[in-house]
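J.: Turn this into a structure:
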Amino acid sequence: MSTPHVDDADRLARVKLSSAIEPGDLRVTGLVGELGAVKVLDYLEAAGEVENHWGFTIGHELAHVDPGKVLEQVAGRGIRFVIPGDAEWPDQLAGLRGAGALHDRGGEPVGLWIRGAADLQQLAANAVAVVGSRAATSYGTHQATELSRDLATMGHTVVSGLAYGVDQAAHRGALLAGGPTIAVMPCGVDRPYPAAHAQLLEAIADRGLVVAEAPPGTAPTRARFLARNRIVAGLTEGTVVVEGAIRSGTLSMARWAEAMHRPVMGVPVPVTSAASVGVNQLIRLGQASMVTTAQEVITDLTTHAYSAARDQLDESFVPGPVRSPQGQAPSSITPASAPRR
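T.: Okay, the predicted model is just below:
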């Protein structure tokens, strides 16, 4: 779904870049944000002729991409490519521009590949990330299912990563409520990962959206998982962590949310569980608020939105001249010109 003010050259340049770079390559996403996709594409194509240039490999990959053909092929499989400037592009992804880097990944994506008939901007406008451990306990999967079902019932879109454990439970909970859910993939949107979730992936594509920064056909890698985490946080108003060990990759989503000044919430879990350590530490250190119900999640989101709006108003307020009760500005009286008594 494109809008007339989106330049076709920009779209084609972004298709080529997306097809040749690793998701979240901050060198490229940063340059695109500053210079635009067309100039960056020209620069990297020229870099393909310079062997010791950092963009040498990318330049070689670009030479094998026909962006028009790529778009035509994926359209036949129900996949579209959405870019900044499209009506469907979620404005909140711009928060990634100033959020820095984590594991050498960062920046606003050059574009997103999407499956599903729903509108990404509309679904993301009221979205909450529900994420957690792959090795979830029965307690964790139960909490994720119930929390997501209640959030969906209350009109929120649940966003997660389709992984085993908490992610799977979050998607299923939203679907049980008849609500939409967004699966953000570490691979192409046409590639079920894990394979055991192929049926769930199809259900999400039917009722919600499947989103990926990596192009169709791409396999998952560790770097793509890490890049995916920032998209989950970037699409949502806030992030709820249900379970996560101390070194869980799930906690990187919390770090991204914090970097964008969005609320991080944690569901407390038993202190005897290894899956509890990461979440409980976030709560103990004040890096996440404790939530136990969907209503508490919504309260935290609302409170944060109110505080952010108030802070923005305070920053933009410029005092004007003091007015008298009759609405007239008082005359300027300095001590030298003041009448003597």
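
J.: C-alpha from now on. contacts and neighbour counts both.
T.: Will do.

J.: what about the helices in the protein?
T.: Counting by DSSP state H, the chain has these helices, from start to end: 8-20, 26-35, 37-47, 56-62, 67-75, 120-124, 138-153, 166-176, 198-207, 222-235, 250-259, 277-284, 294-316.

J.: buried stuff in the first one?
T.: In other words, helix 8-20. By neighbour count on 16 or more other Cα atoms under 10 Å, the buried set for helix 8-20 is 10-20.

J.: go on, the longest one?
T.: Judged by neighbour count (16+ other Cα under 10 Å), helix 294-316 contains these buried residues: 294, 297-298, 300-301, 304.

J.: Same question for the shortest one.
T.: Residues of helix 120-124 classed as buried by neighbour count (16+ other Cα under 10 Å): 120-121, 123-124.

J.: Quick one: the buried residues of helix 294-316 as CSV, columns for distance to A174 too.
T.: Converted to CSV, the buried residues of helix 294-316 look like this (distance: Cα to Cα, whole Å):
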residue, distance to A174
A294, 12
V297, 15
I298, 15
D300, 20
L301, 18
H304, 23
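
J.: any idea which of the residues you listed is closest to G266?
T.: Ranked by distance to G266 (Cα to Cα), those are led by V297 at 9.5 Å.

J.: now that closest one: how far from A177?
T.: 17 Å (Cα to Cα, to the nearest Å).

J.: cool, D86 as well?
T.: For D86, the distance to A177 (Cα to Cα) stands at 30 Å.

J.: just A94 next, same as before
T.: 30 Å.

J.: Kindly report the same for E243.
T.: 22 Å.

J.: neighbour-wise, which of these two wins?
T.: Higher neighbour count among E243 and A177: E243, with 35 against 17, using other Cα atoms under 10 Å.

J.: ok, the residue lying closest to that one once chain neighbours are set aside - contacts?
T.: The spatially closest residue to E243, leaving aside those adjacent along the chain, is G132, at 4.7 Å (Cα to Cα, 6 or more residues apart in numbering). By Cα atoms under 8 Å, 6 or more residues apart in numbering, G132 lies in contact with 165-167, 241-244, 250.

J.: Tell me which residues touch the nearest residue to D25 once chain neighbours are set aside, please.
T.: Distances taken as Cα to Cα, 6+ apart place R105 nearest to D25, at 5.6 Å, with adjacent residues excluded. With contacts taken as Cα under 8 Å, 6+ apart, R105 has the following neighbours: 23-26, 223, 226-227.

J.: and for comparison, fold this next one:
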Amino acid sequence: MVRDGAVSGGATPSHPTAETVARACLTAVASPGDPAMGRAIATHGAVAVWRAVREERPLAAPSERDASGFAVRLRRWRARAQRVDGEALLARADDLGVRVAVPGDPEWPRQLDDLAEARPYALWMRGARDLRHCCLRSVAVVGSRAASSYGLHATGELCYALAERGWVTVSGGAYGIDGAAHRAALTGGAATVAVLACGLDVAYPRGHENLFADVGSAGVLVTEHPPGTLPSRHAFLVRNRLIAALTPGTVVVEAGPRSGALNTASHARELCRTLMAVPGPVTSALSSGCHRLLRDFQAVCVTEAADVIEQVGQIGADLRPQTATVLDPAELDELSRRVLAALPQRTTVGTATVAAAAEVDLDTALRTLGVLAAGGFVERGETGWRARSAP
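T.: Sure thing, here's the model as predicted:
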């Protein structure tokens, strides 16, 4: 049950539907995002596909493009299916506090449907918060594993400020930028979502075991892999599409020329999500990927939380506050200082009085008062001018 974004009790029913069981089992036999499996489920239904795989029933290729390689895939799925016991799989998940969501469930984030044939067959989740609710106001923040002190600092400042404003950070749980993003979000008092490339009973990387426990207490851990699945290079690349799809926008904080974060950025562009990048030192190879996104892929340059929220928030409601340009008093010329000194702060005086006190002509007084007003030093009332106490 879900109440105000928190999960109470198990989200997976004690007697799961045939659809839930079938989709959960399919996550154990087919690689995540396999378009052939996605099309097969769309064409035949998850229950029929699982029965055909498990019981070796006939299963037609879902489309002409699958015809040539579908038989090979089907043999591979059937071989794996012989080792899968649906009831045991879900019972183990329940023992681990892991729940399953499938398309149509209340906790299923509907934006994942944008992945079409690459949509997850099911999601395995653990944590105190509801995934769909968490992703309503969320931002993906990704970057290099071998992050610099600059990247870690920029990530911490950004995600902490986002959390203070009630925004959830979604990232991949890896070392470097990912870990800094999750920690800053938790410190800021908001939920965070960690999308993993392994089963939820596998702490990878091992050094983030405590971090994952904290994420589960205040947010949610999510994966496409059933319990017991070890991570692989392919799994990391495939899960990046999930990070991009869950949120309305992705921020790349720091990324080298071959960083996996650029793969997430590519998925964000393909899904028509807002792509943002934090600029870095031009001498840093770790920022070269961000600079390429800004230069060649029309990423939006962001440097603080207000920039990000303006891009992914509600139109009109989350605009970045406009800051007025205020002159530095030390930069005022002698004439401006003289006119400013002629103005009171609590009462107003006319332009002629200001001109006389500053020993300038009326036109000069008007022109100078206009400059001072633009700089925030003075303001005009109904009966005249006065100095502002805090320009």
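
J.: Give me the TM-score for these two chains.
T.: Their TM-score after superposition, calculated using TM-score structural alignment, normalised by the length of the first structure, is reported as 0.82; 297 aligned residues with a Cα RMSD of 2.3 Å.

J.: about what we covered before: in a markdown table: the buried residues of helix 120-124 of the first structure, plus distance to A75 of the first structure.
T.: Output for those, formatted as a markdown table (distance: Cα to Cα, whole Å):
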| residue | distance to A75 of the first structure |
| --- | --- |
| L120 | 17 |
| Q121 | 20 |
| L123 | 21 |
| A124 | 22 |
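
J.: quick check, nearest of the buried residues of helix 8-20 of the first structure to D66 of the first structure?
T.: K16 (7.3 Å).

J.: residue in the second structure matching that closest one?
T.: Aligning on TM-score structural alignment places K16 of the first structure opposite C25 in the second structure.

J.: Measure how buried the aligned partner of A288 of the first structure in the second structure is and give me the count.
T.: With the correspondence set by TM-score structural alignment, A288 of the first structure lines up against A299 in the second structure. By the measure other Cα under 10 Å, the count of residues near A299 of the second structure is 22.

J.: Same question for the one 3 residues further on.
T.: V302 of the second structure sits with 20 neighbouring residues when counted by other Cα under 10 Å.

J.: my read: it touches V278, true?
T.: Yes - assessed by Cα atoms under 8 Å, V302 of the second structure is found in contact with V278 at 5.3 Å.

J.: so which of the buried residues of helix 294-316 of the first structure comes closest to H64 of the first structure?
T.: Distances from H64 of the first structure to the buried residues of helix 294-316 of the first structure, taken by Cα to Cα, are shortest for L301, at 45.0 Å.

J.: Please pull up the equivalent of the closest one in the second structure.
T.: Checking TM-score structural alignment: L301 of the first structure goes with V312.

J.: Its match contacts P248, correct?
T.: Yes - counting by Cα under 8 Å, V312 of the second structure touches P248, with 6.0 Å between them.

J.: what's the overlap in contacts for these two?
T.: In contact with both V312 of the second structure and P248: 139, 274, using Cα under 8 Å, 6+ apart.

J.: out of the contacts of R105 of the first structure, which one sits closest to D190 of the first structure?
T.: Of those, the one sitting nearest to D190 of the first structure (Cα to Cα) turns out to be P23, at 16.4 Å.

J.: The closest one: neighbouring residues, count only.
T.: Neighbours of P23 of the first structure (other Cα under 10 Å): 29.

J.: shouldn't it be in contact with A227?
T.: Yes - contact criterion Cα under 8 Å: P23 of the first structure and A227 qualify, at 6.0 Å.

J.: Give the aligned equivalent of A174 of the second structure in the first structure.
T.: Aligned partner of A174 of the second structure by TM-score structural alignment: A163.

J.: doesn't P194 make contact with that match?
T.: Yes - counting by Cα under 8 Å, A163 of the first structure touches P194, with 6.7 Å between them.

J.: Look at these two and report which has more neighbours.
T.: Legend: neighbour count by other Cα under 10 Å for A163 of the first structure and P194, higher for A163 (24 against 12).

J.: which residue packs closest to A28 of the second structure, ignoring adjacent ones?
T.: A28 of the second structure sits nearest to P226 (Cα to Cα, 6+ apart), 6.2 Å away.

J.: And the counterpart of L123 of the second structure in the first structure, how close does it get to Y43 of the first structure?
T.: Counting by TM-score structural alignment, L123 of the second structure lines up with L112 in the first structure. From L112 of the first structure across to Y43 of the first structure, the span is 22 Å (Cα to Cα).

J.: which of those two has more neighbours?
T.: Each of L112 of the first structure and Y43 has its neighbours counted (other Cα under 10 Å); L112 has more, 21 against 13.

J.: nearest residue to the more buried one other than its sequence neighbours?
T.: The shortest distance from L112 of the first structure to any non-neighbouring residue, by Cα to Cα, 6+ apart, is to E213 (4.9 Å).

J.: How about I114 of the first structure?
T.: In space, I114 of the first structure is closest to V211, 4.7 Å off (Cα to Cα, 6+ apart).

J.: thought that neighbour was touching D190?
T.: No - applying Cα under 8 Å as the test, V211 of the first structure and D190 come out as separate, 9.8 Å apart.

J.: Looking at those two, which one has more neighbours?
T.: Remark: of V211 of the first structure and D190, V211 carries more neighbours, 29 against 24, as counted by other Cα under 10 Å.

J.: Let me see the contact set for the more buried one.
T.: Here V211 of the first structure is in contact with 112-115, 182-185, 189 (criterion: Cα under 8 Å, 6+ apart).

J.: taking these one by one, which sit in strands?
T.: When DSSP state E is applied, the contacts of V211 of the first structure are split such that 112-115, 182-185 fall in strands.

J.: Quick one: which of the residues you listed is the most crowded by neighbours?
T.: Neighbour max across those (other Cα under 10 Å) = I182, 31 neighbours.

J.: what stretch of the second structure does stretch 75-83 of the first structure fall on?
T.: Mapped onto the second structure using TM-score structural alignment, stretch 75-83 of the first structure covers residues 94-102.

J.: That stretch: end-to-end distance?
T.: 16 Å.

J.: just to revisit the earlier point, are any of the contacts of G132 of the first structure buried, and which?
T.: Among the contacts of G132 of the first structure, the ones that count as buried by 16+ other Cα under 10 Å are 165-167, 241-244, 250.
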